[in-house]
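Peer 1: One predicted model, sequence on top.
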Amino acid sequence: MTGALRVLVVDDHPVVLAGLTALIDAADDLTVCGAAKSVAEVRAVAADLAPDVCVLDLQLPDGDGITLGRTLKQQWPTTRVLILTMSDDPGAVVRSLGTGLDGYLLKDSDPHELLTAIRSVATGATVLGRGTSAPVVAASNAAPDTSPLRALDARDREILALLVAGLTTTQVAHRVFLAPKTVRNRISGLMGKLGVTTRDEAVSLGRAAGL
């Protein structure tokens, strides 16, 4: 379909792969440009695909989705990568974001949530599915007392961690169950505590502190 987002799907379970392909192809604005069950299969078909979004399983028979996603983003700099997995392992969530991938979603998500996530990462947003933002928050709360973030309270750290992950003010508000105006006020307050004047500076400090 002309103008549809091109999606590469990788999952080592044939039934899951077929289901994802059917779900995505059924959406008017999405089309599956490739499907594979392993890293080797991706390499065999990937040369001319240049997908807009890659939906990758975390565990593959000959590799992992995070490493594959990093490789695909190097090959196609404009491609976005969404991990879709059964694993809510905190280390995997943090590693995927730290590697530069664009989203992490659990397979028990609603089909509509998956389609929305694909569209969102295609626009440049970072997507964290339900149950996957907690590791990012935990990583922020683990910062040592010598961290530049020591002046922040738990809610400040939670919001800053989500900003570091690339979420917009509206997305952060949805994650922490606050009104967007309240989140904007919290962001202004944490910037003051950090002694910075822009959101980008706050995000840079958060990233440097290991969020």
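Peer 2: Arrived safely, thanks for sending.
Peer 1: only C-alpha atoms for contact and neighbour calcs from this point on.
Peer 2: Fine.
Peer 1: quick check: longest helix of this protein.
Peer 2: helix 180-194 (DSSP state H).
Peer 1: for that one, packing partners?
Peer 2: Identification of packing neighbours for helix 180-194 by 3 or more Cα pairs under 8 Å, 6 or more residues apart in numbering; DSSP states H and E yields helix 154-164, helix 169-176, helix 199-208.
Peer 1: here comes the other one, which I'd like you to weigh against the first:
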Amino acid sequence: MDDTPVRVLIVDDQTLMRQGLRKLLEIEPGVTVSGAAASGQEALALLATTTVDVALVDAKMPGMDGVALIRRLAAEHPSVACVILTTFDDDEYIFGGLAAGARGFLLKDTPPDELVTTLRRAAAGETVLGSPAAERVVARLRTDPHGTGLEALSAREREVGDLIAQGAHNREIARRLFITEGTVKNHVTALLRKLGMRDRTQLALFLAKHRDQR
């Protein structure tokens, strides 16, 4: 058995949560806390000089949220396994995070021993889901066997998505749906996050391909 400690980076904008997780993990055998970051940008800066096996990432943070950070880590630090730890168990974070490359999803009321086990399994390359997330995944597979994530979109997001697939720009979408351009931008951001897309071009191609499923 490999006795090398799992090196963990904690990413959470709440000071008490960061400190609490650090103290919890530091007493666990086989786990080393390599660092703690208050934001996605700070986490990326730390990873430039710190060796990490697993990033324990809060889903909802100001600026760069957890899903966006995980997408960056998957592209820039593919050897780092990401586990989302959050109080929010909605589809946007579960499926957005998994699509971005997360190896695990846990709620913040997860027992400490389960958290540690998840970190070790994620470091070993496994995907680990807490009970609420696992139930959502099963439900998604039953209603959306191809795993596209389209059924999680709201009616308005579907309307915006249809127009994006047709090549419409934000101003045209706003005019046709009688909403502001700012509202369109918010819907586009939600679509990118929920469907795990990198940019608008990838989103448009994906939506055009799966048009019949919306």
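Peer 2: Noted; the coordinates are in hand. Here the structure is a predicted model, which means the values were calculated and not measured.
Peer 1: Any chance you could compute the TM-score here?
Peer 2: Remark: TM-score between the superposed chains equals 0.64 [TM-score structural alignment, normalised by the length of structure 1]; 146 aligned residues with a Cα RMSD of 2.0 Å.
Peer 1: about what we covered before: in structure 2, what stretch matches the longest helix of structure 1?
Peer 2: Per TM-score structural alignment, helix 180-194 of structure 1 has no counterpart in structure 2.
Peer 1: next one: that helix to chain centre, how far?
Peer 2: Taking the mean of its C-alpha atoms, helix 180-194 of structure 1 sits 23 Å from the chain's own mean (Cα atoms, centre = their mean, to the nearest Å).
Peer 1: try stretch 110-121 of structure 2
Peer 2: 18 Å.
Peer 1: ranking the helices and strands packed on helix 180-194 of structure 1 by burial, who's on top?
Peer 2: Of all those, helix 154-164 has the most neighbours on average by mean count of other Cα atoms under 10 Å, namely a mean of 23.
Peer 1: What residues in structure 2 pair up with it?
Peer 2: Using TM-score structural alignment, helix 154-164 of structure 1 pairs with nothing in structure 2.
Peer 1: Please name every helix or strand in contact with that helix.
Peer 2: Helices and strands touching helix 154-164 of structure 1, by 3+ Cα pairs under 8 Å, 6+ apart, are helix 134-141, helix 169-176, helix 180-194, helix 199-208.
Peer 1: quick revisit: got the angle for the longest helix of structure 1 vs helix 154-164?
Peer 2: 100 degrees (axes from the mean of the first three to the mean of the last three Cα atoms, to 10 degrees).
Peer 1: just to revisit the earlier point, select, out of the helices and strands packed on helix 180-194 of structure 1, the one closest to residue 16 of structure 1.
Peer 2: Closest approach to residue 16 of structure 1 among those (Cα to Cα): helix 169-176, 27.9 Å.
Peer 1: The closest one versus helix 180-194: what angle between them?
Peer 2: Using the same axes, to 10 degrees: helix 169-176 of structure 1 against helix 180-194 is 90 degrees.
Peer 1: now the helix or strand harbouring residue 189 of structure 2: which residue numbers in structure 1?
Peer 2: Element membership of residue 189 of structure 2 [criterion: DSSP states H and E] is helix 181-195. Counting by TM-score structural alignment, helix 181-195 of structure 2 pairs with no residue of structure 1.
Peer 1: Name the residue closest to the centre of structure 2, please.
Peer 2: residue 97 (2.3 Å; Cα atoms, centre = their mean).
Peer 1: Once you drop chain neighbours, what's closest to it?
Peer 2: residue 67 (5.0 Å; Cα to Cα, 6 or more residues apart in numbering).
Peer 1: Let me know whether the one you found touches residue 94 as I believe.
Peer 2: No - assessed by Cα atoms under 8 Å, residue 67 of structure 2 is found out of contact with residue 94, at 9.2 Å.
Peer 1: Shouldn't residue 143 of structure 1 be within a helix?
Peer 2: No - counting by DSSP: H, G, I helix; E, B strand; the rest coil, residue 143 of structure 1 is not found in a helix; it is coil.
Peer 1: That one: neighbouring residues, count only.
Peer 2: Neighbour count of residue 143 of structure 1, defined by other Cα atoms under 10 Å: 17.
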